[in-house]
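Q: I would like the atomic coordinates for the input below:
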Amino acid sequence: MTQPTTPEGGYPSSDKDDFGPDSVFTTNPLVRDGSYIKDPWGRMRYMGPTSTWSFYQRAIATLGQRLPQDQTTPSELFAVDGSAFKLTWVALPPNGIPDLSGLPQTDHGLYMFHTVKFHLGYFSMIIDEPRFLARLHEFEMHPEEVAQSHRLWLAEYILILAFGEAFLNRPSRGDAPAGTALAARALALLPDLPQLHEEGLLSIEVLSLVALYLHCLDMRVNAFLYIGQALRLATVEGIHREIPEEAFGAELSQRCKRLWWVLYVLDRRFSSLLGAPSSIRDDDVGMTLPWESNDTSMGAALSLSIQLSRVLATIMSTVYSTSEKLDKPLLTVTKDIIHKLADIGQQVDQKLLPKTLNSSPSRMVCTITLMYHHCILHATRPFVMCLLKGYIYSEPQDRQKLHLTTSISNLLKTSTSSAMTILKTLSSLEKSQLIESFLPFDLEFLFSSAILLCIIDLVCPDYITDQNWLPSVNYLLDAIIRLGNVSARLRKAELHHLLQLLAEAKGSPGRDVELAPEIEASMLYPGDSTDVEQGDNGGSWSTVFDLDDTALDPSHLLDLALQLDREPDAEMFNFF
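A: Alright, predicted model coming up:
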């Protein structure tokens, strides 16, 4: 057993003394407390404040303050970059001959390309489709010549095939995820940095896809490095500024818009998931949004995703400010975020949600819904950590005497509701066979929600209105594991460990997250068989997991924001 520690030997002991009604929300504990931990192998690891991995480790360390040393984190559960799977490759020399063996025929390649487009959604706009397909047909006629003269395009093509194999859940050899052998071949073809610069927009395109692929393998640090290279090349090429159509033509202008904004969204999401600052300030971006006069659902989804990414960046720079004291109290900056999200929620209602009662939102709508509620989780995590620390540092006889102001109580209830909505949305997607097992975001949303609900269930259990949330989490994790996700098994083990520590802190037997398959289906869909049809209506969970139930209610957030405006910041809660 190994307990992660900060350089100071754990969280500062002064936290317990400082935990009072007036000071508890002055600063964000996810920023204020120790930002480094020592892993089981003696290496110091930085805990980015917005990272779910860091939030989990901080929760474990906080619980460890009151638990015996032998009940803390086993070393095998300390998952770092590459713990799930580590992709390796050997670069092909510039004069080397690319390996074309085993590549599919063109018609099969087209099938894989369109499969990848469907699964990537608006992320597929990274790819310059007309140029890519034209080169593919040229490759069909002259494979060796194209492979030699357009190696970067070949790398992109093979990487798309790797994505396709993963999305189709093709069987793989051993424990390696499907498509990784192709991905290694693709990465071996990448040129060095000077040559990448000479390739212009194609380099940005390929580096972005590489970053996304590595993130899918839970190689987040490597993914962040590649997306950083893509972003810097983009600024060198100037596509973060407006590309005037009259000078460059409408086709190139629109391509640059699409490429830039998808890259922007990826950078913001990777930054928040890793807990690192965004690589470019919004003030430095002068590119207008794509399709401002085009009312397509894809354009609307990208536009809303950009807005949510901007809110995410604002959360990182305000709620998670590195200043020792925030310019504004934590509750005040959180109010501002709630206002922004309420505005975006109204836009989602107007632009993206279906207007007919009998239609279900698409995968695209569910993705925006998940992003929206994940932003709420990011904004409210500091309050959840404050509650956990208050619970752990208080005496056992005082733990049932938690008093919250109405505003803080409603803020935490909103956070809990968002976590539950994420579970509902993911369960609907799983039931419709639309949940993503290779792209990392659905698993991230699931794990973030599960951690928050675990803590709320300990400190404020009455805030969780349906106690079937834990079987739902377990069922979804098992579903993603069955589909071949390499990191879901680690997330499940980590969650099980957290539940055991929370039970120890509460002084009750640990909750078992393992369920028999026949119990899983019956708990998720009461009254239905395992082979539930999408339109069936069963017991209480049948409506919970109906896609129509994921519609946003921006008025709720707006009411909360107005309430937060009216209530003073001091004396927000206390144990006494």
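Q: when you work out contacts or count neighbours from here on, use the C-alpha atoms and nothing else.
A: Noted.
Q: what is the burial count for the residue nearest to Arg269 when sequence neighbours are not counted?
A: Closest residue to Arg269 apart from its sequence neighbours, by CA to CA, 6 or more residues apart in numbering: Ser309 at 6.9 Å. Residues within reach of Ser309, counting by other CA atoms under 10 Å, total 22.
Q: any idea which element Ser309 lies in?
A: Remark: Ser309 resides in helix 297-317, with elements defined by DSSP states H and E.
Q: so what does that helix touch, helix or strand wise?
A: The helices and strands touching helix 297-317, judged by 3 or more CA pairs under 8 Å, 6 or more residues apart in numbering; DSSP states H and E, are helix 250-274, helix 330-351, helix 363-393.
Q: dump the ones you listed into TSV; add distance to Gln229 and mean neighbour count as well.
A: Formatted as TSV, those follow (distance: least, CA to CA, whole Å; neighbours: other CA atoms under 10 Å):
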stretch	distance to Gln229	mean neighbour count
helix 250-274	11	21
helix 330-351	30	20
helix 363-393	25	22
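Q: the residue nearest to Arg269 against Ser271, yeah?
A: No. Ser309 is not in contact with Ser271 according to CA atoms under 8 Å; the separation is 10.3 Å.
Q: for the protein, what spans make up the strands?
A: Applying DSSP state E to the chain gives strands spanning 36-38, 44-46, 402-404, 573-575.
Q: and for comparison, fold this next one:
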Amino acid sequence: MDKQRRVRKRVPRALADASSKRCARCRRQKVKCNGSFPCSRCTRRQVECQGDPRSGAISAEQPSAHRHAASCSRQGNPRLPVELGLPEAFSPGESPAPPLTNPLAIDCSSYSLDTNGRPVHLGTSSTWSFGRRVLRMTYEAAMHAPLPSENLLFDGTCYDLGWDEKRHPSSQVDLEVVALPSPDYAHPSGLWYIHYLLILAFGKAFVVQTSRGRKPPGADLFRLAMSLLPPAHMFVADAIHMVQILCCAALYLQCLDFRGPAYRIIGQALRLALQGGLHTEMHGQDVSDAHAQRSHRVWWTVYILDRQMSSLMGVPMAISDDAINAPLPTFPGEPRKSMTLEIQIKLSRVLARIVENTAVYGADGRLDKQFLSSTKDALKNIAGVADHLNGSFALPNNAVMRGISRVSASLHLMQHQCIVLTTRPLLYNLFESRIGGSDPSLIRTARSGSVRNLLLICIDSAQQMLTILASLQSQDILEGFLRFDLDATFAAHLTLLMAPTIDPTLIKNQSIWLKRCYSVLEYIISCGNMVAVQVKSELRHLEDILSRWPMDDEFNQGEAPQQQSSRSSLPPEGPSPKSALPQPMIVQNNFQPLEDTLQMEGLWWQEGLSSEYLINFANSIDLDSLDIL
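A: The predicted model follows:
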């Protein structure tokens, strides 16, 4: 019996020798391999050959973690120049590519050199980092040279706060600032005075629509407040008030694109809040109801800001939701305020789950069945908020969302940003394959099935964000100082620029959508926002390169796509873009919608995304649709 088993296990010597000469990647794919290092197939596909370069023999198959690390290392280095043209086609006998690695995963470290030559980490979920990755990849593929760092947006480069890194006011502080409020009834060293100065800095930034050079409005007030602020690590007095002050300081810096300092300050606020037990129920005989309610309000403010700033930095969240049991604060007689806070907290939790999801942005992230499963879970989490959002803050039922409220717009923008953040890794990987010309089979998957549907919902959310922003612009309530509208515009614009490069049929009338993007940016620029000037410049640069990129031969030959884009509409027309900076904001009333409305599969977008639609969409995702890649 043992002899028979041994006979059955024997392999012809010729076949065994041929198999041993193949690299590990070709063995897994069961395709022919010439046995050289690197083998011809891996060279043609521009992937790492898993052979032994020293002896010519083929090494044992590498563990997945090592393969993933090798792939990530290639992401961090400058890309090899590639010719502008279509990649070489595969022969019919070759199998598809190996499983895709997510280049946005947390262990795929990537850096960009700033103007001083210092490496700047590109975070996983950061929209700024995402835009820099896309621009660098596209520029290097087209120009065969590294992307120059001059005239690019980096943290803290748009504005000059005049901070001399001292703990005392400099001699340049306006004396009128020191005189607020008058010393006959107030002592300027109290925390309330520092808080008051920060509120005045925000007020000045909201009112003043221009900047004096690189000096932002309210900078003198902010600088004075920070010079009076006691060190947080030594502070032992009113911790709750200190947390409020740090939240104001972090938000002000975030608006000026000092993302790093803002993230560090909100981190200090979070730790002070944790130390004070603000994340707990705050029950006890020594805790008054008024103190508990104030603590709950401060805690959830810190929580929301920390979640958003961590996501914008592309770093892990500082505290797990499982460690938080603080109840929502009550607002007697103001039920709408309670609903607003509740929905915003729910969306912040969804955002944290997306960023921390191991299959989307976590370690060893791959674009495979696990990624699709996590995408389904994320969409279902968003669906859990959708009906509550639509029921309490429904969008106006008209073609251009006239009459949308500022609160409704902010919440719906946050919801769609969660969808874009969930599906963006797939968009990036397909875009990378198209720009690098590494694997035409990847691009073909974007033309049918679940992969295309995921791209479409990413694009649709980007278009929906743009429609909401255009409506805010038409009502002159688009935010020029706070960063949230600008970040949403940047994320939507990048998506609408990248998608047609993968497949031109994904978006109809792209030029009109981009015109709307630039109109929104021009409005923000007219409010004196210098960050928007840099954002617009980089987007123009990227658009210029992509506009000259050669189209796929299949589309040049007029091949009909398997599916058309779910969008059949144009963005509504709006005010003409303004070009000068700085200048007073000009209110324009010629907002004229087109007749077409935005819809997807019979769903009217201006009524919002329903939970039923999102759940049905998530359940329709084929988990095996990426296995062929």
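Q: circling back to that earlier point, of the strands of the first structure, which is nearest Gln534 of the first structure?
A: strand 402-404 (40.9 Å; CA to CA).
Q: mean deviation of the closest one from the second structure?
A: Compared with the second structure after fitting, strand 402-404 of the first structure has a mean deviation of 4.7 Å; criterion: mean CA distance after the TM-score superposition for the first structure.
Q: could you dump the helices and strands packed on helix 297-317 of the first structure into a markdown table and include distance to Tyr36 of the first structure?
A: Output for those, formatted as a markdown table (distance: least, CA to CA, whole Å):
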| stretch | distance to Tyr36 of the first structure |
| --- | --- |
| helix 250-274 | 14 |
| helix 330-351 | 22 |
| helix 363-393 | 17 |
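Q: okay, Leu175 of the second structure and Leu224 of the second structure: tell me how far apart.
A: Counting by CA to CA, to the nearest Å, the gap from Leu175 of the second structure to Leu224 of the second structure is 11 Å.
Q: same question, Asn590 of the second structure
A: Counting by CA to CA - Asn590 of the second structure and Leu224 of the second structure are separated by 43 Å.
Q: pick out whichever of these two has more residues nearby.
A: Leu224 (22 against 11).
Q: spatially, what comes nearest to the more buried one if we skip its sequence neighbours?
A: Pro169 (5.8 Å).
Q: which ones are touching the residue nearest to the spatial centre of the second structure?
A: By CA atoms, centre = their mean, the second structure has its centre lying nearest to Thr127, at 3.6 Å. Shown in contact with Thr127 of the second structure (CA atoms under 8 Å, 6 or more residues apart in numbering): 312, 487, 490-491.
Q: now with 10 Å?
A: Contact partners of Thr127 of the second structure, counting by CA atoms under 10 Å, 6 or more residues apart in numbering, are 133, 311-314, 421, 487-488, 490-491, 494.
Q: what about Val407 of the second structure, distance to Met242 of the second structure?
A: From Val407 of the second structure to Met242 of the second structure the distance is 27 Å (CA to CA).
Q: to clarify, my last question referred to Asn77 of the second structure.
A: Taking CA to CA, one finds Asn77 of the second structure at 43 Å from Met242 of the second structure.
Q: next one: Glu573 of the second structure
A: 46 Å.
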